[in-house]
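Undergrad: Make a model of this:
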Amino acid sequence: MGKAVGSKKEIVIVGGSYAGVLAAKTIFKKVDEKNIHVTLISPNAYIYFNVAAPRLVIRPSETERTLFSIKDILNGYSNSSTSFIQGEVISTKLEEKKLIVKTGQKNKWIDIKYQYLIIASGTNLGNDVIQNKFEGKELVSLIHRFNKEIHKAKSIIILGGGPTGVEIAGELGYEFGQCKNISLLTGKELPLTIMGEKKARIADSKLKNLNVKVTNAVKYKEIQKLSNGESQVLLEDGGVIKADLVINTTICNPNTRFLDEGFLDSKGYLKTDACFTLEDYPEVIGLGDVLSIGGRSLIDLYHYQLPIFEKYIEKNYMGKSWVRLSPYESPRQTMIIPISKSGGVGTLFGWGVPNIMVRFLKGRDYLIGQAKRLFY
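TA: Predicted coordinates:
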């Protein structure tokens, strides 16, 4: 199955989050729509600007401003050269340049043919509030319900000392640190160890100043729901912590079940060359968090991966055979981590960012005001 497009190059994108949608935007920015047809496949009909999730759990009224119809976005790029399929890719037959897709229409299975394939299927974060597994109004309702759970809870445990865990802990501490028992279990020596010891210690201090109890160097083993509505967290050292609400930010698994294991690394991420193309399949390219290489951040995707993809577009979709593909090189660290709206910690191309800049760049509104402009 597939749309009849005549002599147009048929390009299929798997994934409807940042990498997939921005791939489509980049293609139509570079290529005349008369020469291509792009089909995007995603289990969700909406893209969710989940960068703002730590703020939304406190300010759920902003959620609708972070949801955008994928179909509307694609139609904005081109009415005649785009198709959207809401469904799940079950398997790939790369030799035949074909995907097997299960759609939501009574679990109907269809075949999708392509000339070029973009794998931008991202990762599964295991948390319904942090990641969109729902449709539009349902996600809005979910976040409002979660906000009510936060208000009701007297004790909250956040698992995971990475960027998301620290941001959520900071938001909760700023809003409720004086009236609730809020704990962060980092699982490492300090929160935000990815940013180096100096920034990690600053983050640790800022969280504690917001009345967040930070527990380092202890990992959780299991989360159990109790009959009284509480949850208890079993620790690897044998300890037990109880709370009214547990927020787990430690899960991150690549969405690659539809690919043969030979194309994946030991953790299930997509193996490619330095130009993001699949070995022996130059018509297949990966983008975004699904890659085994890359920074797994929106900044990395936008500023470092997409320029490489643009060269790929010129060479393959536009027929400029003389164009040389640019290899990916890990950039110097750029991370902006608000720890409440008052500021946080950050690095920009490896250089430290002062607290006021963290507040200005992201802490004020978590970029909600810029979300629509990113996709349209």
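Undergrad: going forward, measure contacts and count neighbours with C-alpha atoms only.
TA: Fine.
Undergrad: which parts of stretch 82-96 are buried?
TA: 82, 83, 84, 85, 86, 87, 88, 89, 91, 92, 94 (16 or more other Cα atoms under 10 Å).
Undergrad: I misspoke; the intended subject was stretch 167-181.
TA: Of the residues in stretch 167-181, 167, 168, 169, 170, 171, 172, 173, 174, 176, 177, 180, 181 count as buried by neighbour count, 16+ other Cα under 10 Å.
Undergrad: how much space between the fifth one and residue 233?
TA: If you measure residue 171 against residue 233 using Cα to Cα, to the nearest Å, the figure is 22 Å.
Undergrad: how about CSV for the buried residues of stretch 167-181, with distance to residue 366 and secondary structure added?
TA: Output for these, formatted as CSV (distance: Cα to Cα, whole Å; DSSP: H, G, I helix; E, B strand; the rest coil):
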residue, distance to residue 366, secondary structure
167, 10, helix
168, 12, helix
169, 15, helix
170, 13, helix
171, 11, helix
172, 15, helix
173, 17, helix
174, 15, helix
176, 19, helix
177, 20, coil
180, 24, coil
181, 25, strand
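Undergrad: For stretch 187-201, list every residue counted as buried.
TA: 187, 188, 190, 191, 192, 193, 195, 199, 200, 201.
Undergrad: can I get those residues in a markdown table with distance to residue 32?
TA: A markdown table is the format used below for the buried residues of stretch 187-201 (distance: Cα to Cα, whole Å):
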| residue | distance to residue 32 |
| --- | --- |
| 187 | 50 |
| 188 | 50 |
| 190 | 50 |
| 191 | 47 |
| 192 | 44 |
| 193 | 45 |
| 195 | 42 |
| 199 | 46 |
| 200 | 47 |
| 201 | 51 |
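Undergrad: Could you work out the most separated pair of those residues?
TA: Using Cα to Cα, those span at most 16.8 Å, a distance reached by 187 and 199.
Undergrad: neighbouring contacts of stretch 178-187?
TA: The contact list for stretch 178-187 (Cα atoms under 8 Å, 6 or more residues apart in numbering) reads 153-162, 165-166, 169, 172-173, 211-220.
Undergrad: for the chain, what's the longest strand?
TA: The longest strand of the chain (DSSP state E) is strand 82-93.
Undergrad: packing partners for the following helix or strand past it?
TA: Later in the chain than strand 82-93, the nearest helix or strand by DSSP states H and E is strand 98-103. Helices and strands touching strand 98-103, as assessed by 3 or more Cα pairs under 8 Å, 6 or more residues apart in numbering; DSSP states H and E, comprise strand 82-93, strand 109-113.
Undergrad: between those strands, which gets nearest to residue 357?
TA: Using Cα to Cα, the helices and strands packed on strand 98-103 put strand 82-93 closest to residue 357, at 38.8 Å.
Undergrad: How far away from the center of its chain is that closest one?
TA: Its chain's C-alpha centre and that of strand 82-93 lie 19 Å apart, by Cα atoms, centre = their mean, to the nearest Å.
Undergrad: same deal with stretch 289-300?
TA: Centroid displacement of stretch 289-300 relative to its chain, using Cα atoms, centre = their mean, is 9 Å.
Undergrad: Please generate a structure for the following sequence too, so the two can be compared:
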Amino acid sequence: MGSTTSHNQNQQNGSKPHLIVIGCNIGGMYIIRRLLSTKEWKNFSKITFIDKNDYIEWFQDLKVYITQPDETDFYLWKTGEYFQKHELESKNMEFVHAEVTNVVSSGYDKGGQIHFQNFSGESQIMDYNFLVICSGVQYGNPIKSDFRKWEQRKEELLNWNNKIVESESVVVLGGGAVGVELAGEISCQFSKTQNDQNLTKSGSKVHLVTRGAQLLDRLPENAGQYMLESLARSKVEVHLRSEVNDLKHKVNLDEETTLFLPEITKPGSSFLQNEQFKDSLDSKGGVKVNKFMQVENFQNVFAFGDCCNTGLNEEKGIPAVIQFGDTLFNNLCKLVHGKSRLQAIPKYPEVMQIIPSGPNDGIIILNYSLMTRGKTANTIHNLFINTIHNIGELIRRDKIIPWVLSITGFISKILWFAPISSRYRARKLREREMNSQKQN
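TA: Next comes the predicted model:
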């Protein structure tokens, strides 16, 4: 039975506050980047990042999961080593490898405590003055893993590659961006010829199953329709308005030789399912935030990224992390400095989405408008990924995430200078789609 340790960090009058960030992947990395670039880290007594994984996972190209698992060293590294290389401890930052089990607040405009358990079984309690939640979502394997150690995760990716190679059929669950890209890549990369050792067996099929009436249901309808046609050209059988059991009745699948790849997501918010925070969660477990990115009913607790519900039904991705992360960080700093006038998130956030569906196809979405498609979109995607890889060869690979966040942030800002008429049409389209979704 594990012991319990308490870390008392209550803010005294005139002392600097303690910031805790739950999650240290893309969202956590963005908070680190902003702390360093603004030097706001100096205004905190300590900044603690807590994550149940001891690794940072940066996969912008799903082919890494299925065709190039030997490349995972480039995209997967240990969080502790990242903190050491950048000497973050000298800037009041620390990383704790543990799983948060509960969050307690001392009041609307006060801090509180988090309860967490390390992987030696020891339970601990730590006080916070400000809390940021960027715990992401839980995908099914192989997109996200239940393994908490870097070594286990790396081995798991190799094993998943072998499973796909040996399967006669693959079923991808979910019609969002991840499911569409995964289905297209598997079908194209693993069905060209049965002679290559990295390809699936002859006659194999890829199925994509989604409950939705269209693919990419948070993007314009013509984007989903194009991807439906693209996957058909890649010989992916798409089953709309369907469940796995429906597929089993329609298609003769041998479950022993069929691999199921779930894209089903669940917000990483189990530690908030208590009496204090239960009203701050939506029906799916998403963390509800107000227009200032504060968790509903709590001034000193913020959330952003895939785990949160802004009420805008925005497509998740790096541009959303940057836009909402900027708002969150600015408001956090204003509260630390005693300012009450906070910045609100945009009603219609800017969107940049690049979704490939195989080696020669894909789409690019800007401001909820389908801007380009086909080989041109895929070429831009590959250029983006290759640039990341080439830059990573020139600089330390642990700088990839801050670099990509900077470049993507720059591109997102350029979108603000798009023609007014184009932006107006995009916003009207988004408004119409949001109203339609509310009616459904």
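Undergrad: quick one: TM-score?
TA: TM-score for the superposed pair, counting by TM-score structural alignment, normalised by the length of the first structure: 0.86. Supporting figures: 360 aligned residues with a Cα RMSD of 2.7 Å.
Undergrad: Reformat the helices and strands packed on strand 98-103 of the first structure as TSV; add distance to residue 57 of the first structure.
TA: Conversion of those to TSV gives the following (distance: least, Cα to Cα, whole Å):
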stretch	distance to residue 57 of the first structure
strand 82-93	27
strand 109-113	36
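Undergrad: can you tell me which of these comes nearest to residue 350 of the first structure?
TA: Judging those by Cα to Cα, what sits closest to residue 350 of the first structure is strand 82-93, at 37.9 Å.
Undergrad: which strands and helices sit next to that closest one?
TA: Judged by 3+ Cα pairs under 8 Å, 6+ apart, the packing partners of strand 82-93 of the first structure are strand 36-42, helix 70-77, strand 98-103.
Undergrad: Return the most buried member of these.
TA: Most buried of these, by mean neighbour count (mean count of other Cα atoms under 10 Å): strand 36-42, with a mean of 24.
Undergrad: and the helix or strand following that strand, which stretch of the second structure?
TA: Sequence-wise, the next helix or strand downstream of strand 36-42 of the first structure (DSSP H and E) is strand 46-48. Under the alignment (TM-score structural alignment), strand 46-48 of the first structure falls on residues 55-57 in the second structure.
Undergrad: need the contact list for the aligned partner of residue 299 of the first structure in the second structure.
TA: Aligned counterpart of residue 299 of the first structure in the second structure: residue 318 (TM-score structural alignment). When contacts are counted by Cα under 8 Å, 6+ apart, residue 318 of the second structure touches 405, 408.
Undergrad: Take the contacts of stretch 178-187 of the first structure and keep only those in helices.
TA: Using DSSP state H, 165, 166, 169, 172, 173 are the members of these that sit in helices.
Undergrad: Double-check the last one against residue 214; I have them as touching.
TA: No: the pair residue 173 of the first structure and residue 214 fails to qualify as a contact (Cα atoms under 8 Å) at a distance of 11.2 Å.
Undergrad: Common neighbours of those two, please.
TA: residue 207.
Undergrad: got a list of what residue 436 of the second structure touches?
TA: Shown in contact with residue 436 of the second structure (Cα under 8 Å, 6+ apart): no residues.
Undergrad: For my notes, confirm it occurs in a helix.
TA: Yes: checked against DSSP: H, G, I helix; E, B strand; the rest coil, residue 436 of the second structure lies within a helix.
Undergrad: quick one: it from residue 351 of the second structure, how far?
TA: As for residue 436 of the second structure, its distance to residue 351 of the second structure is 19 Å (criterion: Cα to Cα).
Undergrad: Also residue 131 of the second structure?
TA: Counting by Cα to Cα, the gap from residue 131 of the second structure to residue 351 of the second structure is 27 Å.
Undergrad: Which one's more surrounded, these two?
TA: Neighbours per residue (other Cα atoms under 10 Å) separate residue 131 of the second structure from residue 351, with residue 131 holding more: 28 against 21.
Undergrad: mind checking what that one lines up with in the first structure?
TA: Under the alignment (TM-score structural alignment), residue 131 of the second structure pairs with residue 117 in the first structure.
Undergrad: Tell me which stretches of the second structure form helices.
TA: With helices called from DSSP H, the second structure shows them at 26-38, 63-66, 72-75, 79-85, 150-166, 177-190, 221-233, 244-250, 318-336, 375-394, 400-414, 420-439.
Undergrad: looking at these, which is closest to residue 284 of the second structure?
TA: Nearest to residue 284 of the second structure among those is helix 420-439; the distance by Cα to Cα comes to 15.9 Å.
Undergrad: Can you mark which positions in the closest one are buried?
TA: The neighbour-count check on helix 420-439 of the second structure (16+ other Cα under 10 Å) flags 423, 426, 427, 430, 433, 434 as buried.
Undergrad: As TSV, those residues with distance to residue 358 of the second structure would be great.
TA: As requested, the buried residues of helix 420-439 of the second structure are exported to TSV (distance: Cα to Cα, whole Å):
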residue	distance to residue 358 of the second structure
423	30
426	27
427	30
430	27
433	28
434	29
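Undergrad: Going by distance to residue 371 of the second structure, which of those wins?
TA: Nearest to residue 371 of the second structure out of the buried residues of helix 420-439 of the second structure is residue 426 (Cα to Cα; 11.1 Å).
Undergrad: contacting residues for the closest one?
TA: Residues in contact with residue 426 of the second structure, defined by Cα under 8 Å, 6+ apart, are 367, 368, 369.
Undergrad: Would you mind measuring from the aligned residue in the first structure for the second one to residue 279 of the first structure?
TA: Which is residue 368 of the second structure. When the first structure is aligned by TM-score structural alignment, residue 368 of the second structure is paired with residue 350. Separation of residue 350 of the first structure from residue 279 of the first structure (Cα to Cα): 32 Å.
Undergrad: repeat for residue 207 of the first structure
TA: 45 Å.
Undergrad: Counting neighbours, go ahead and name the busier of these two.
TA: More crowded of residue 207 of the first structure and residue 279, by other Cα under 10 Å: residue 207, with 28 against 13.
Undergrad: What's that one aligned with over in the second structure?
TA: So, by TM-score structural alignment, residue 207 of the first structure is matched to residue 231.
Undergrad: What distance do you get for its match to residue 306 of the second structure?
TA: According to Cα to Cα, residue 231 of the second structure and residue 306 of the second structure sit 26 Å apart.
Undergrad: One more: residue 143 of the second structure?
TA: Between residue 143 of the second structure and residue 306 of the second structure the computed distance is 14 Å (Cα to Cα).
Undergrad: More neighbours: which of those two?
TA: Between residue 143 of the second structure and residue 306, counted using other Cα under 10 Å, the more crowded position is residue 306 (24 against 17).
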